[in-house]
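S.K.: Here is my input; please provide its structure:
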Amino acid sequence: MALIAGKCPLDDDSGSRDPRKGVKYLVDTTPYMRVLPEEYVLPLQPKINRMSAGSAAIPVIDLSGLDGPVERRMMTAEAIASACAEWGFFRVINHGINASIMEEMLKVVDGFFNLTLEEKMKYASEDVMNPVRYGTSLNTSKPHALHWRDYLRHFGHPIHTSFHLWPQNPSNYRDVAKEYLEEIWKLALKISGGISKGLGLDWDYIEKSLGEGCQIMASNYYPPCPEPHKTLGLAAHSDHGGITILMQNEVDGLQVKHQEKWVAVQHLPGSLVVNIGDYIEILSNGKYKSVEHRAVVNETRTRISVAVGHGPEMTATVAPASPLVDEKSRIKYRPITYKDYMRAQQSSATRGKSPLQAIMTNNTPQKSSSIDSIPLS
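M.R.: Sure, this is the predicted structure:
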């Protein structure tokens, strides 16, 4: 069964199985669910096994080095460069974000998803570019195989353009989200300096490339799933932006593709997970690759994650950095406006890196696992 586009009829007789009402509503209105509804069973071969993920760990980087003397700054930039080249993912500690605001952000996200369905549906939209959007499964409204996730997405920086549209409930949502997003934006710029230097560019090269910049927060809610081995919260994909900074509750679920194997990212209190997205792959002219990652679900516990993506302003032209292009390193990606690229990536009903492949100059497909190339149903 495919997800059906259109507004959710809240007062009809279709029952709780209308997928547009979301997986939390389904769980809340189906006591003692033991079998996964067939519309959520994904064509996964082999079935997902949480215990089969690799035991390797993504790099851990102490970001306090970026505030130290020149030598220590350079060592930290080198560590970031190594992590970007080898993994595309790393964990940061001593990042400067207070634990209290992180905890409050998780609380208001949990509070939002526990609002009534009618309240949440005020923010439902079919437009993937809507500045505030509540939905379920994948972001696209095109028909696709259903995933075990509800989400709230909205723009952050520049905050003045969308703050008035953010949810008013919970009552402190706007204030908490504003403080969190402002701090995360500063952190993203700090990390971008290390990435720039690792590429052999000026410390502020990426920051300048962003212009006014664009920040999008995706809060994800994965309720307990009766048969988690038969579905996914989110299929394998890369992010459209430059840098994504992820926070989650204590329930694991993130997996990263590394050397063609899935690696589970274990929760570490107080840390944040950073990954590079398609924008950095393009800007680096392919030196750094955006990495596919996915979310698996839990049989007994709810997982909450808050992912904040950072990219250039919507009108910016996305293209390789000119210092990284020469006779030996030809341009590998065709220029495109960030808004057009984001719309294409967010509208895709298949996961993987197909939107990025579409703008590669040689158009050579990158290998994608059949497990995670979820087809239309």
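S.K.: alpha carbons only for contacts and neighbour counts from here, please
M.R.: Fine.
S.K.: who are the neighbours in contact with the closest residue to Ala81 other than its chain neighbours?
M.R.: By the measure of Cα to Cα, 6 or more residues apart in numbering, the closest residue to Ala81 outside its immediate chain neighbours is Gly198, 4.8 Å from it. Listed by Cα atoms under 8 Å, 6 or more residues apart in numbering, the contact set of Gly198 reads 77-78, 80-81.
S.K.: can you tell me which of those residues lies nearest to Phe163?
M.R.: Ile80 (32.2 Å; Cα to Cα).
S.K.: Now the second one, please; I'll put the structures next to each other:
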Amino acid sequence: MDCLQDWPEPVVPVQSLSESGAPAIPDRYIKPPSDRPSLDSATDENILGIPVIDLGGLSEGALECRATMKAISDACREWGFFQVVNHGISHEVMEKIQEVWRGFFHLPMEAKKAYANSPTTYEGYGSRVGVQKDAILDWGDYYFLQYLPSSVKNHNKWPGLPTPIRLMELHQVLSNAMYKSVEHRVVVNAAEERLSLAFFCNPKSDLPLGPAPELVTPNRPPLYQPMTYNEYRLYIRKNGPGGKTQVESLKAT
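M.R.: Now for the predicted structure:
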């Protein structure tokens, strides 16, 4: 599966569009109504029901550890999303991380473009993922970095500058659709910028991925065709973030 070496057309970063005071949203950023997040569906009951899991239980006794693991499993099955507390990362560290990345995104555009990515790699600064021409784009700029293992770390993409957990598509594939992969949908604030920091734990690039054998039965056959993680990444690079249609398109036929 080949991928383009460069973007099919130039893209103005979303941050630049916002700061320019443009009177209207460009057509390529206008999503169909069915694809737009809405506050109407975010009822108080739904918000209060989001699981909150104390990770401290994982380092306590056997009973507490099993109870915490069950709570995580239940949240993955029923929600595909949960919040964590007692995770060991101090508030000061989280504040510093946000400060550093806000500093990067407020650098002059030419400085940020020095770390621009391309369709062949996630790493670097960019404003789009898929390579389809005239695709509808998301309202955000991003910066992807690979930290570990060191053997694949690209030091040229690290700028010289001084927590919810969401289930991803591969969790849904490995669990044979027992765990949910929910779409990251956010209603932006028209008056203030929004910064998200996401940390992904990914498998080896050449590792074959498919439903875990323990979760395949005569009554629940494998729902997804196997592929390596590299093949999956390239699939996303070519097709873009199509909401949850991308995980559905991975199903075996």
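S.K.: residue boundaries of the helices in the stretch 101-250 of structure 2?
M.R.: Counting by DSSP state H, counting those that start in this stretch, the stretch 101-250 of structure 2 has helices at residues 109-113, 169-174, 229-239, 245-248.
S.K.: Which one of those helices lies nearest to Ile136 of structure 2?
M.R.: Counting by Cα to Cα, Ile136 of structure 2 lies closest to helix 229-239 out of the helices of the stretch 101-250 of structure 2; the figure is 11.5 Å.
S.K.: distance from that closest one to structure 1 after superposition?
M.R.: Helix 229-239 of structure 2 differs from its equivalent in structure 1 by a mean of 1.4 Å after superposition (mean Cα distance after the TM-score superposition for structure 1).
S.K.: can you confirm Ile61 of structure 1 is in a strand?
M.R.: Yes - under DSSP: H, G, I helix; E, B strand; the rest coil, Ile61 of structure 1 falls within a strand.
S.K.: Packed most tightly, which of the helices of the stretch 101-250 of structure 2 would that be?
M.R.: By mean neighbour count, with neighbours taken as mean count of other Cα atoms under 10 Å, helix 169-174 ranks first of the helices of the stretch 101-250 of structure 2 at a mean of 22.
S.K.: Identify all contacting residues around that one.
M.R.: Residues from elsewhere that reach helix 169-174 of structure 2 (Cα under 8 Å, 6+ apart): 178-181, 209-212, 223-224, 247.
S.K.: Verify the contact between Ala188 of structure 1 and His310 for me.
M.R.: Yes - Ala188 of structure 1 lies in contact with His310 (Cα atoms under 8 Å); the separation is 7.2 Å.
S.K.: neighbour count winner among these two?
M.R.: His310 (28 against 21; other Cα atoms under 10 Å).
S.K.: what residue of structure 2 matches up with the more buried one?
M.R.: Matched by TM-score structural alignment, His310 of structure 1 corresponds to Cys201 in structure 2.
S.K.: Tell me the counterpart of Pro149 of structure 2 in structure 1.
M.R.: Taking TM-score structural alignment, the alignment pairs Pro149 of structure 2 with Pro158 from structure 1.
S.K.: Sorry, wrong one. I was asking about His91 of structure 2.
M.R.: Aligned partner of His91 of structure 2 by TM-score structural alignment: Ala99.
S.K.: Which of the contacts of Gly198 of structure 1 fall in helices?
M.R.: The helices, defined by DSSP state H, take in 77-78, 80-81 from those.
S.K.: which residues does the residue nearest to Thr228 of structure 2 when sequence neighbours are not counted contact?
M.R.: Leaving out its chain neighbours, the residue that sits closest to Thr228 of structure 2 by Cα to Cα, 6+ apart is Pro208, at 4.3 Å. Shown in contact with Pro208 of structure 2 (Cα under 8 Å, 6+ apart): 226-229.
S.K.: At which residues are the strands of structure 2 located?
M.R.: 52-54, 81-85, 124-126, 142-144, 164-166, 208-209, 227-228 (DSSP state E).
S.K.: just the ones you listed: most buried one?
M.R.: With neighbours taken as mean count of other Cα under 10 Å, the strands of structure 2 reach their highest mean count in strand 124-126, at a mean of 22.
S.K.: Structure 1: matching residues for that one?
M.R.: Mapped onto structure 1 using TM-score structural alignment, strand 124-126 of structure 2 spans residues 133-135.
S.K.: give the contact list for the residue most central in space within structure 1.
M.R.: The centre of structure 1 sits closest to Ala307, judged by Cα atoms, centre = their mean, with a distance of 5.1 Å. Neighbouring residues of Ala307 of structure 1 by Cα under 8 Å, 6+ apart: 217-219, 244-247.
S.K.: longest helix of structure 1?
M.R.: Counting by DSSP H, the longest helix found in structure 1 is helix 173-198.
S.K.: Give me the buried positions along that one.
M.R.: In terms of neighbour count (16 or more other Cα atoms under 10 Å), helix 173-198 of structure 1 has its buried residues at 173-174, 176-178, 180-181, 184-185, 187-198.
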